[in-house]
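Novice: sequence unknown, structure follows:
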């Protein structure tokens, strides 16, 4: 077997917000660049939903604001992504559908342990991320306000909205409806459920304008709408473990920076507690992280601005490399923030 291109941090018996304890918990991570002697060049860059650590590398490199020649960049895999502790790699009795519920707060507190215990870091220059990575960026700012200098969440939010929750519930329902799924104790992978999972995403991840302008045909090179669905969306999730997808989905649905003992559900107070200078970047056409939600959040934050990505690519505007103009826009705003 090929050795994994990332490291694992041993968390031991990890106590979760739910009250459950995940024994022998592991947090997957990878670092890029060199930690400065003063430990003052740190960027935290957590993964998105369904994201593997290597997928964040599209935004790391010379010429990018996330430059490993200048910064020490730490990328984290979510619990449930198949690299960190997940339903697919955890032994009984917490395997498969028995994997405990893990919150975004649980994820970020585990990441904080690694940053402080393994590297002795006390200040973080920037936390940034796309989608669920953006959600984690907000959590870093709220949970550790004195530690985080800047946050740059893009195509994400400080909590899962009710509308977003409904979208995610439809994904769970369609995957669970495949008869092969068997409540998560499947013997044969529920491929039809995973195809349907992708087809629901197809109507949410890109905007109406994306389809109206036929970007999938004229830019991405697909022959027709059905060709796009069959060759792009039907295959997208087939290699992933269904229980992993549902574990991360639950974390996303219950994301809320105020859902902890620090803020006791007081969302405005949690936003006001963020000390970091923040540039929040929604996509102008995102269907599940709309601009209005970020504008309402920024209005409650101390030192933040909302700068929408002027894109018709919907949520995918935040996916590095999908549309070069969107990637350049996000990178430019991150560079401005780091220079501030």
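Specialist: Right, received. Where do you want to start? Here the structure is a predicted model, which is why all the values come from computation and not from measurement. Numbers count the residues shown, from 1 in each chain.
Novice: rest of the way, CA atoms for contacts and neighbours
Specialist: Fine.
Novice: residues near the closest residue to residue 12 other than its chain neighbours, how many?
Specialist: Closest residue in space to residue 12, ignoring its immediate chain neighbours: residue 24 at 4.4 Å, by CA to CA, 6 or more residues apart in numbering. For residue 24, the number of neighbouring residues by other CA atoms under 10 Å comes to 13.
Novice: what about versus this one:
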């Protein structure tokens, strides 16, 4: 059983000091909330992802089985479904949309979970990529609610090398013919194609390309993959101002910016939830050594479990066209099951 909805928040005060009036959080749920509201799992979306893009890890017989769990997939602010530059009325439309931070997403999601669903305990929060960043933030912001976390292929703080990559994406869009400072009348296709080509060198590993693993996704040449997968992905209804809003959220990601903490290390040490951190072996955004540092700063006995293989960042992303029985999905599913079998950290 699935259900789509939109939770409206009359006034959502953001960390930048602006207020989003009549803010909207779009979401999809899988399964049924039990009578005592104790079977809810939160699974936030990722950069440019929409709620249906998380479904590869949900299903009968999986650890995230809707027959047992009530799985809530909230859409990030800026992704085009929740409040975003592309769907907000003036004066918050287009390039005037306010800056969004990870903590703002978690604040809005907390209102959805508590005010709309009446949930006070989350047995698990998990997420891929920017969803992992939101997962860490949930554990820091709401330690009284979150029993377990499983951030995969993501980090609690955006690393400098990652920020350099994000700056190149921003430059490609903003320099595009027709971008006009974000006041375009039609999406600047030239910039979106350049954006996609930059992304193509990061989402999968060097070994993925060396081994021509793109053939497993149904592509017949490297150029076919670059156009069909990457350019097709970002030309599929993804608004440039939305992309820039989420990019800014990603760039500034840091649980250490949470009020009450003076550093990332201090925030990580505060996490009480039972934790498995899962980087991918060849992830170029969030390499395993970065997440080993993260685990070393946590004091809750967190486990580091590396996803093996050559698929890089997309080891944790359910790449469209990939066999759903692949080794990466099986590895992640097993970790989710293992974590849910462990005692709560709170």
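Specialist: Good, I have the coordinates. Everything quoted here is computed from the prediction, not taken from an experiment.
Novice: re earlier: let me know the secondary structure of the residue nearest to residue 12 of structure 1.
Specialist: Classification of residue 24 of structure 1 using DSSP: H, G, I helix; E, B strand; the rest coil returns strand.
Novice: Contacts only, for the alignment partner in structure 2 of it.
Specialist: Using TM-score structural alignment, the equivalent of residue 24 of structure 1 in structure 2 is residue 22. Neighbouring residues of residue 22 of structure 2 by CA atoms under 8 Å, 6 or more residues apart in numbering: 8, 9, 10, 11, 12.
Novice: how does it look with 10 Å?
Specialist: Contacts for residue 22 of structure 2 (CA atoms under 10 Å, 6 or more residues apart in numbering) come out as 7, 8, 9, 10, 11, 12, 83, 88.
Novice: follow-up on the earlier one: would you check how far apart the residue nearest to residue 12 of structure 1 and residue 135 of structure 1 are?
Specialist: 25 Å (CA to CA, to the nearest Å).
Novice: try residue 77 of structure 1
Specialist: For residue 77 of structure 1 relative to residue 135 of structure 1 (CA to CA), the value is 13 Å.
Novice: Which of these two has more residues huddled nearby?
Specialist: Between residue 77 of structure 1 and residue 135, counted using other CA under 10 Å, the more crowded position is residue 77 (30 against 27).
Novice: Alignment lookup: the more buried one to structure 2.
Specialist: Checking TM-score structural alignment: residue 77 of structure 1 goes with residue 75.
Novice: ok, its match - contacts?
Specialist: Residue 75 of structure 2 neighbours (CA under 10 Å, 6+ apart): 6, 24-28, 43-52, 81-83, 105, 109, 131.
Novice: Kindly recompute the last result at 7 Å.
Specialist: 25, 26, 27, 44, 45, 50, 51, 81, 82 (CA atoms under 7 Å, 6 or more residues apart in numbering).
Novice: now the strands: where do they sit in the stretch 1-150 of structure 2?
Specialist: 2-13, 19-30, 40-42, 70-74, 124-128, 148-152 (DSSP state E, counting those that start in this stretch).
Novice: and the fifth one, which stretch of structure 1?
Specialist: Matched against structure 1 by TM-score structural alignment, strand 124-128 of structure 2 falls on residues 126-130.
Novice: quick one: that stretch to structure 2 mean distance?
Specialist: Once fitted to structure 2, stretch 126-130 of structure 1 is off its aligned match by 0.5 Å on average (mean CA distance after the TM-score superposition for structure 1).
Novice: Please consider this matter closed, and thank you.
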